[in-house]
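1. Whatever this is, show me its structure:
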Amino acid sequence: MKKSSIFFTSLVLIVSILGFTSGKAEAAMGNWHSIGNGCKVRVWVDAYTYSKKATSIDWYAQTNGKCSTLNYTASLAVSEGYSDYEIKGTFSNRTPTKKFYISKLRKEHFNQKRVAVDLYVKNSKVSGHVQSHTITVNW
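-> This is a model prediction of the structure:
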């Protein structure tokens, strides 16, 4: 009886540990990209891979604190070009978390699973493109 109790407890422990670690999405912060005058920007995306059940690609942009207010236009970059779905705004330190809703993305860009959040930033002193790491979207 004691052996089966230890076995059962061990089994429950192993299953619970595996259950807590295997289903988690892994977010990733991109590398810093210099856009001039000491200003650097990077893009965070909430996962490396999005399943067919995913509803959005969540992201934000962040500066190193040495940028004045930046205007931005964000879109998804794919090998065929850019999606027409854009998000525009301004930020000086960090944008709020933004979402590209997968249902709004143009179907012709769904051929390629590998995409990146592309951010065009500018102000009167600096401008440049910053991309997230490449992500996989299983359309």
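2. contacts and neighbour counts: CA atoms only from here.
-> Will do.
3. burial of residue 7, as a residue count?
-> 12 (other Cα atoms under 10 Å).
4. quick one: contacts for the most centrally placed residue in the chain?
-> The centroid of the chain falls nearest to residue 45 when counting by Cα atoms, centre = their mean (1.4 Å). By Cα atoms under 8 Å, 6 or more residues apart in numbering, the contact set of residue 45 is 27, 28, 29, 30, 57, 58, 59, 60, 117, 132, 133.
5. Count the neighbours of the second one for me.
-> Residue 28 is surrounded by 16 other residues when neighbours are defined as other Cα under 10 Å.
6. how about it, what does it touch?
-> By Cα under 8 Å, 6+ apart, the neighbours of residue 28 are 44, 45, 46, 47, 48, 133.
7. Compute the distance between the fourth one and residue 24, please.
-> It refers to residue 47. According to Cα to Cα, to the nearest Å, residue 47 stands 10 Å off from residue 24.
8. Also this sequence, please, to line up against the first:
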Amino acid sequence: MKKLKVATLVGILAVSFSLGFSTNSAEAATSSWQKVPGAGSSCQVRVWTDASTYTTRATTIDFTLEQKGNCGNLKYIAGFNPDGLSSFTAPNTDGNFSFKTPVKKLSLNHSLFKGSQRSGWVEASLWKNNKTVGVVSSNKITVHKR
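-> The predicted structure follows:
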């Protein structure tokens, strides 16, 4: 009887995963590697976000920046850049990294998200030796109104 229960459970899990069901409610998104030739000929950076859609229950956009190639130490300012508002980036955070940043958090408790849904990107401006060397962006994300 115990073997039958275990076999049934394994079967249900196998069917669930083969049909695309997931136990996670949020799906992480990683951008493709983006060339940053101003930081070095082989330098590439990508942006990871913890989800592609942020519901009203979400409080932050969590992200990391990761580099490969010969980039060296890069400084960054990163923020949410809403679609259609190219001169407006909020909220933001800054720092530097030589391989990968720790998980950074952008607060969703901001007037930008009150009253309407916003689509956009986590966008990071990059510097090396006090010179701007490039801009990288996450995949497009959606933030539901607060």
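9. Just give the TM-score of the two.
-> Overlay of the two chains. TM-score (TM-score structural alignment, normalised by the length of structure 1): 0.79; 132 aligned residues with a Cα RMSD of 2.9 Å.
10. ok so, going back, which one is the equivalent of the residue nearest to the centre of structure 1 over in structure 2 nearest to, not counting chain neighbours?
-> With TM-score structural alignment defining the correspondence, residue 45 of structure 1 maps onto residue 49 in structure 2. Distance criterion Cα to Cα, 6 or more residues apart in numbering; nearest residue to residue 49 of structure 2, sequence neighbours excluded, is residue 63 at 4.3 Å.
11. now do residue 130 of structure 1
-> Using Cα to Cα, 6+ apart, the nearest residue to residue 130 of structure 1 is residue 119, at 5.1 Å.
12. on that earlier part again, ok, residue 47 and residue 24 of structure 1, which is more surrounded?
-> Neighbours per residue, other Cα under 10 Å: of residue 47 of structure 1 and residue 24, the larger number sits with residue 47, 19 against 9.
13. Is it correct that that one falls within a helix?
-> No: checked against DSSP: H, G, I helix; E, B strand; the rest coil, residue 47 of structure 1 lies outside a helix; its state is coil.
14. wait, it sits on residue 30?
-> No: checked against Cα atoms under 8 Å, the pair residue 47 of structure 1 and residue 30 is beyond contact range at 11.5 Å.
15. Roughly how far does the closest residue to residue 105 of structure 1 other than its chain neighbours sit from residue 101 of structure 1?
-> Nearest non-adjacent residue to residue 105 of structure 1, counting by Cα to Cα, 6+ apart: residue 85, 6.2 Å away. Note on residue 85 of structure 1: its distance to residue 101 of structure 1, by Cα to Cα, is 9 Å.
16. do the same with residue 22 of structure 1
-> In this structure, residue 22 of structure 1 and residue 101 of structure 1 are 25 Å apart, going by Cα to Cα.
17. Lovely, talk soon.
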